[in-house]
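*Asks:* What shape does this take:
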Amino acid sequence: MLSEQSVPVVRATLPAVGAALGEITDRFYARLFSAHPELLRDLFNRGNQADGTQKQALAGAIAGFAGMLVDRPGTRPDAVLSRIAHKHASLGVTSEQYKTVQRHLFDAIAEVLGDAVTPAVAAAWDEVYWLMANALIAREAQLYETAGVVEGDVWRPMLVTGRHRETPDVVSFTLRAADGGPNGRFLPGQYVGVQAELPDGARQIRQYSLSRGPGRAEWRISVKRLRSGPGPEGEVSSWLHANLGAGQTVMVSAPFGGLTLPEGDGPLLLASAGVGVTPMLSMLDELATTGSARRVIVAHADRSPDDHAHRDELARLAAALPHGECHLWYEDPDGCAPGARAGRTDLGALELPEGLTAYLCGPLPYLRAVRGDLLHHGVPAADIHYEVFGPDLWLGQE
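*Replies:* The predicted model follows:
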């Protein structure tokens, strides 16, 4: 909660700061990477920097958090903060790095806003920053403790034991600990960071869901190759597709991610699009392995049956549940997927039971559309959970 003296200062300056956040984040990242080029090379996603989405996410996080502090002082965007903390943990972010970010961010604010940044304004916004930063640091400390690792020390080599092409654009890799020890436990729905050493020497990191349940001897990730033309976007997935094979080792983080299978016996909706099916496969595998009697509604959308990674596996796992059902939508059904519907996901075609808990994973437009449909059908917002891969541009809409 903001101090009494800071609330009116932040409220009065929020419009000006918000209007300038685009320029502030541009200057911030320029300063940060000039002073610490290793952060862009080995920590920050170069694709998200190139297309501007990371800057948008940072600006949205600052503005959204500050607005909540002054307008709803008794609340905090815990779901958003948790998603950010899990992502940071999978990158090995440390508490010391928040000090580096603060220094370059506030230098950028002073450069853009000039004399408007009085000592009182600087102190108030510093308080905003550290309220958010300390919340993240505390959550990340809990995640590291749960994972049984020292702060930031999340990496270990894993051996690729197999490679399988699922679709023209998706390849699965099976993994086990390179030292022959146990892989370790994870919760169904979690992801790992994967570090790729690229030809220019960068060690870029991307997150991939574990696409089978935790009861398996080996982990599996399913990597979709992004085809966005030249530039850094898609550089890691393309490298993994072209270079990673059985017998090689790759650096993999401990598992993180808050979109996990809930305990209990209430009905579930597992809704996904594209490669967003991967955490749902892990949840379904665990449900089938444990003989769950829950009602489970699977709803998946894709471009076509040929583009649907793990299509047969998804249907088989849903059918293995006594109260499981699988509904498919394809933009181009092409006649080879009996029972699939044409077009995009239509929850109005399904019978949604009372007490439903929904889990969503897919592109942001898909998440927005399906979440809106669920709210329209009376599912409480608190019972709708989603995972965003890439910068979270949906801040403040919990």
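*Asks:* rest of the way, CA atoms for contacts and neighbours
*Replies:* OK.
*Asks:* neighbours around the closest residue to residue 41 other than its chain neighbours, how many?
*Replies:* What sits nearest to residue 41 in space, not counting adjacent residues and going by Cα to Cα, 6 or more residues apart in numbering, is residue 202, at 5.0 Å. Burial of residue 202 is recorded as 17 neighbouring residues (other Cα atoms under 10 Å).
*Asks:* Which is the succeeding secondary structure element to the longest strand along the chain?
*Replies:* Counting residues, the longest strand in the chain under DSSP state E turns out to be strand 155-167. Per DSSP states H and E, the first helix or strand lying C-terminal to strand 155-167 is strand 170-177.
*Asks:* Check which helices and strands that following strand sits against.
*Replies:* Contacts defined by 3 or more Cα pairs under 8 Å, 6 or more residues apart in numbering; DSSP states H and E place strand 170-177 against strand 155-167, strand 219-224.
*Asks:* what's the angle between it and strand 219-224?
*Replies:* Calculated by axes from the mean of the first three to the mean of the last three Cα atoms, to 10 degrees, strand 170-177 forms an angle of 150 degrees with strand 219-224.
*Asks:* ok, back up a step: report all helices and strands that the longest strand of the chain contacts.
*Replies:* Partner elements for strand 155-167 (3+ Cα pairs under 8 Å, 6+ apart): strand 170-177, strand 249-253.
*Asks:* I figured residue 298 was touching residue 318, is that so?
*Replies:* Yes. Counting by Cα atoms under 8 Å, residue 318 is a contact partner of residue 298 at 7.2 Å.
*Asks:* surely the residue nearest to residue 41 meets residue 44?
*Replies:* No. At 10.6 Å, residue 202 does not count as touching residue 44 under the criterion of Cα under 8 Å.
*Asks:* Now the second one, please; I'll put the structures next to each other:
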Amino acid sequence: MLSEQSTATVRATLPAVRAAIGEIAARFYEGLFAAHPELLRDLFNRGNQASGVQRQALAGSIAAFAGHLVERPDERPDVMLSRIAHKHASLGIAPEQYPIVHEHLFAAIAEVLGDAVTPEVAAAWDEVYWLMANALIALEKRLYAQHEAGSSGWRTWEVVGRDEETADVAAFRMRPADGGPLPDFRAGQYVSVRVTLPDGARQIRQYSLAGAPGSPERRIGVKRVRDEGSPDGEVSNHLHTHVGVGGTLEVSAPYGDLVLDDTDAPVLLASAGIGVTPMIAMLEQLALTGHRAPVTVVHADRSPADHALRADHEAYADKLADSAVHFWYERDAEGAGRSGRADLSSVPVASGTRAYLCGPLPFMRAVRAQLLGKGVAAADIHYEVFGPDLWLAQD
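*Replies:* This is a model prediction of the structure:
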């Protein structure tokens, strides 16, 4: 809990910090990467840095955390902290990296806000930072402890199968190269994949596990990102171009807090684009456990040809006792689904439904709003956010 004195100071200065977030973030990353170039090479997403989309992520998360502390002092933002902790654990973030971030972040704040950063203001925001950092360190320690290695659990996996799902999505099926046991996971979780690129950089990306627990293999779906003239997509393009059957990948232990609950309640699974992958894992799990309550499947995509894992979507839904499938396509929808963007206005949603969402943030916000309008409780709507938008999805 933030001290009373710091609460007043943070409340008074929060508007100025929020207004300057963009400049603070830019100065922060410039200073951090100048002092620690290895972090950009081997930890941070170079594509997101080059495009600018990640510039506000860290500073923005601290501002969001600070806003929560002053607006709801008796309620810890556990959802936000859990999401960030799982992401950090999947990257192998260590406690000793937090002081490094602190040093460069506060140097950027002082540089941008100048004389407004009095000793009192600096102390208040220092308290905010370490409240958040220590909460994350504790959560990440518990996550690491769940995996015997006490770290992110990096291991070498062999690709035993590759399926071209669409022109831009390949599904890689993997087994541990050492022949050891597969780590347990829950439907909806993801793994990090670390690749060494031609320039020596070791870049990391997260991919959802597209299959139910218990399989002798693990499967991920990788969408090729086609952004010409930018390093964005360099990992997905590397995997598509250079990794086939017999190849190996460095893969982390499974993480992620968007997981299918053990429930007898009705379930709704909504996805868009490559967000389908964790929904497939959940749908298969429901089918394997003989779920009896209604299951509603919602998916939106550019076209049927772009709909990865569509055959699995339909096959697992067909195995359920009570299921309804609703597909929307922006083009070529005739005979395959509805035309246009996902619209749940005419989709029946059973009372007591638990909903799980994965896809672009605008899609999830729109679906969430419609579900709330249909009477689904906010606490029963769960969603996964990848990339720098993670801290934005707090409502």
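*Asks:* related to what we said a few turns ago, can you tell me what sits against the longest strand of structure 1?
*Replies:* Contact with strand 155-167 of structure 1 is made by 92, 171-179, 244-254, 306-310, as judged by Cα atoms under 8 Å, 6 or more residues apart in numbering.
*Asks:* start to end distance for stretch 210-229 of structure 1?
*Replies:* End-to-end distance for stretch 210-229 of structure 1: 27 Å, by Cα to Cα, to the nearest Å.
*Asks:* And residue 151 of structure 2, which helix or strand is it part of?
*Replies:* Residue 151 of structure 2 belongs to no helix or strand, assigned by DSSP H and E.
*Asks:* still on that earlier bit, could you identify which of the helices and strands packed on strand 170-177 of structure 1 is most buried?
*Replies:* Among these, strand 219-224 has the highest mean neighbour count (mean count of other Cα atoms under 10 Å), at a mean of 24.
*Asks:* now it against strand 155-167, angle please.
*Replies:* Going by the same axes, to 10 degrees, strand 219-224 of structure 1 makes 60 degrees with strand 155-167.
*Asks:* Redo the helices and strands packed on strand 170-177 of structure 1 as CSV? Include distance to residue 381 of structure 1.
*Replies:* As requested, those are exported to CSV (distance: least, Cα to Cα, whole Å):
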stretch, distance to residue 381 of structure 1
strand 155-167, 34
strand 219-224, 29
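*Asks:* what about residue 332 of structure 2, which helix or strand?
*Replies:* Per DSSP H and E: residue 332 of structure 2 is located in neither a helix nor a strand.
*Asks:* likewise residue 372 of structure 2?
*Replies:* Secondary structure from DSSP H and E places residue 372 of structure 2 in helix 361-373.
*Asks:* just the helices in the stretch 151-300 of structure 1 please.
*Replies:* For the stretch 151-300 of structure 1, the helices defined by DSSP state H, counting those that start in this stretch cover 235-243, 277-289.
*Asks:* Let me see the contact set for residue 307 of structure 2.
*Replies:* Shown in contact with residue 307 of structure 2 (Cα under 8 Å, 6+ apart): 166, 273, 301.
*Asks:* Rebuild the residues you listed as CSV, extending it with distance to residue 160 of structure 2.
*Replies:* Below are these laid out as CSV (distance: Cα to Cα, whole Å):
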residue, distance to residue 160 of structure 2
166, 19
273, 25
301, 28
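*Asks:* Nearest to residue 87 of structure 2 among the residues you listed?
*Replies:* Nearest to residue 87 of structure 2 among the contacts of residue 307 of structure 2, counting by Cα to Cα, is residue 273 at 20.9 Å.
*Asks:* Surely that closest one is in contact with residue 361?
*Replies:* No. Residue 273 of structure 2 lies out of contact with residue 361 (Cα under 8 Å); the separation is 11.8 Å.
*Asks:* Which part of structure 1 matches stretch 244-264 of structure 2?
*Replies:* Mapped onto structure 1 using TM-score structural alignment, stretch 244-264 of structure 2 spans residues 245-265.
*Asks:* Near residue 12 of structure 1, how many other residues are there?
*Replies:* 12.
*Asks:* what secondary structure does it sit in?
*Replies:* helix (DSSP: H, G, I helix; E, B strand; the rest coil).
*Asks:* Could you measure from it over to residue 70 of structure 1?
*Replies:* In terms of Cα to Cα, residue 12 of structure 1 sits 10 Å off from residue 70 of structure 1.
*Asks:* Show the end-to-end separation of the match of stretch 244-264 of structure 2, please.
*Replies:* Chord length of stretch 245-265 of structure 1, first to last residue, is 40 Å (Cα to Cα).
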